[in-house]
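# The sequence isn't on hand, but the structure is:
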């Protein structure tokens, strides 16, 4: 008998509003595993991971056990090879942590472009989308960075159109579409398809 849990993955580019969608899902009693937070926690608590990152990025990436995000970000944006090298260290640890958790929902911005979907094999993938300028404005406001830097972060990820193509469902978060209504419709479909939801 297969006891594998059903998995629903939530993805979308930076600034698309995935965190807001997770807040709305919590109103339905759904707790979503946050890959970014898990990666930060594991990079902070997992000694082997810290050692591997220090060897790869350099000693400045940690101050004690505190990850220096700006140092890591600079390393990631420097080249595709750098990004891949970090992914190869962090992603297996995050995937294992999620699969061992009781949660069924997982949120990951890099589900496809880092092939993270192959590590967790979701039953359903939902992509949160928003127009480019709205995404840029959200990132600038949230992180206090320039238009140029926000655009660079967006361009470092898989194009939104490609994410939508690889997903099962699109959630439009442009400030006009009724997001709660879209979520309720998706939850109904998941129940109908017997994908159990915690």
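Now that the structure is in, tell me what you want to look at. What you see is a predicted model, and the numbers here were worked out from it, not measured in a lab.

# For the rest of this, base every contact and every neighbour count on C-alpha atoms.
Will do.

# show me the biggest helix of the chain in terms of residues.
When the chain is scanned for its longest helix (criterion: DSSP state H), the result is helix 80-99.

# Tell me how far it lies from the chain's centre.
In terms of C-alpha atoms, centre = their mean, to the nearest Å, the centre of helix 80-99 is set 12 Å apart from its chain centre.

# again, but for stretch 127-145
The answer for stretch 127-145 is 15 Å, by C-alpha atoms, centre = their mean.

# Can you give me the buried ones in it?
The neighbour-count check on stretch 127-145 (16 or more other C-alpha atoms under 10 Å) flags 127-130, 132, 134-140 as buried.

# got a list of what residue 82 touches?
For residue 82, the contact set (C-alpha atoms under 8 Å, 6 or more residues apart in numbering) comprises 75-76.

# State the distance from it to residue 38.
Between residue 82 and residue 38 the computed distance is 20 Å (C-alpha to C-alpha, to the nearest Å).

# Distance to residue 153 for the buried residues of stretch 127-145 - can I get that in a markdown table?
Below are these laid out as a markdown table (distance: C-alpha to C-alpha, whole Å):
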| residue | distance to residue 153 |
| --- | --- |
| 127 | 18 |
| 128 | 17 |
| 129 | 16 |
| 130 | 15 |
| 132 | 12 |
| 134 | 14 |
| 135 | 11 |
| 136 | 9 |
| 137 | 12 |
| 138 | 12 |
| 139 | 9 |
| 140 | 11 |
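
# Second structure follows, compare the two:
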């Protein structure tokens, strides 16, 4: 398996903008958020378990998971969040490993908002943290997800503190500027990672 680079950052930090750039350079990106959606698609055992626990109101008309409704439940009740993590994290881990092993690029990116919180960091050789000030996170997330400020701050509070994330980084990418500035940082990071690989 090639060099595995974990990319993480708080909500609204711009992980996707960084990984989109790396993907355009031919790097395989395994996205834990996409894998998390994959393991709860209609017909999966995980989605069945979630709807048995929370009732059919947790499903949209097309039979898929109402992610906003589930988010409200798990961010207001720590026990429900724990239950959901115990159900989905092993399934997500297996699928991530499968996708990392299949990668053929010089290095592979594992993009995950919870990279440092759980066991996913053990699958990586280097850690990149995309960083922005908390107020930027709040503003970007409210604009992107149409969430109110209290909801966004609850999500940020549930994530690893910014200082701790930064302390565990091998590389930090500052994304408090423009998209053009981020792409300059991303190009420099890509060159360094290619050299490491």
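Yep, that arrived. Because the structure is a prediction, the values reported are computed rather than measured.

# Please enumerate the strands of the first structure.
8-11, 32-34, 62-63, 66-67, 105-107, 124-129, 169-172 (DSSP state E).

# and the longest one, how far out from the chain's middle?
In other words, strand 124-129 of the first structure. 11 Å.

# mean per-residue distance, it to the second structure?
Taken over the aligned residues, the distance from strand 124-129 of the first structure to the second structure averages 0.6 Å (mean C-alpha distance after the TM-score superposition for the first structure).

# re earlier: among the buried residues of stretch 127-145 of the first structure, give me the pair with the biggest separation.
Maximum pairwise distance in those, criterion C-alpha to C-alpha, is 21.6 Å, between 127 and 140.

# Where do the helices of the first structure begin and end?
Along the first structure, the segments classed as helices by DSSP H run 18-26, 35-45, 47-57, 69-78, 80-99, 116-120, 132-143, 147-155, 160-166, 179-192.

# The first one vs helix 179-192, what angle?
What it means is helix 18-26 of the first structure. 60 degrees (axes from the mean of the first three to the mean of the last three C-alpha atoms, to 10 degrees).

# could you give me the residues in the second structure that helix 18-26 of the first structure aligns onto?
The aligned range for helix 18-26 of the first structure in the second structure is 15-23, by TM-score structural alignment.

# So which residues make contact with that stretch?
7-9, 29, 109, 111, 130, 179, 182-183, 186, 190.

# would JSON lines of those with distance to residue 75 of the second structure be doable?
Conversion of these to JSON lines gives the following (distance: C-alpha to C-alpha, whole Å):
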{"residue": "7", "distance to residue 75 of the second structure": "23"}
{"residue": "8", "distance to residue 75 of the second structure": "20"}
{"residue": "9", "distance to residue 75 of the second structure": "19"}
{"residue": "29", "distance to residue 75 of the second structure": "28"}
{"residue": "109", "distance to residue 75 of the second structure": "28"}
{"residue": "111", "distance to residue 75 of the second structure": "22"}
{"residue": "130", "distance to residue 75 of the second structure": "23"}
{"residue": "179", "distance to residue 75 of the second structure": "30"}
{"residue": "182", "distance to residue 75 of the second structure": "30"}
{"residue": "183", "distance to residue 75 of the second structure": "33"}
{"residue": "186", "distance to residue 75 of the second structure": "32"}
{"residue": "190", "distance to residue 75 of the second structure": "35"}
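
# Can you tell me which of those residues has the most neighbours?
residue 7 (31 neighbours; other C-alpha atoms under 10 Å).

# Pretty sure that residue sits against residue 124.
No - between residue 7 of the second structure and residue 124 there is no contact under C-alpha atoms under 8 Å: 9.4 Å.

# what do the two both touch?
residue 110.

# per the alignment, residue 111 of the first structure corresponds to what in the second structure?
In the second structure, residue 111 of the first structure lands on residue 115 (TM-score structural alignment).

# State the distance from the nearest residue to that match once chain neighbours are set aside to residue 88 of the second structure.
Spatially, and ignoring its direct neighbours in sequence, residue 115 of the second structure is nearest to residue 121 (5.3 Å; C-alpha to C-alpha, 6 or more residues apart in numbering). Note on residue 121 of the second structure: its distance to residue 88 of the second structure, by C-alpha to C-alpha, is 17 Å.
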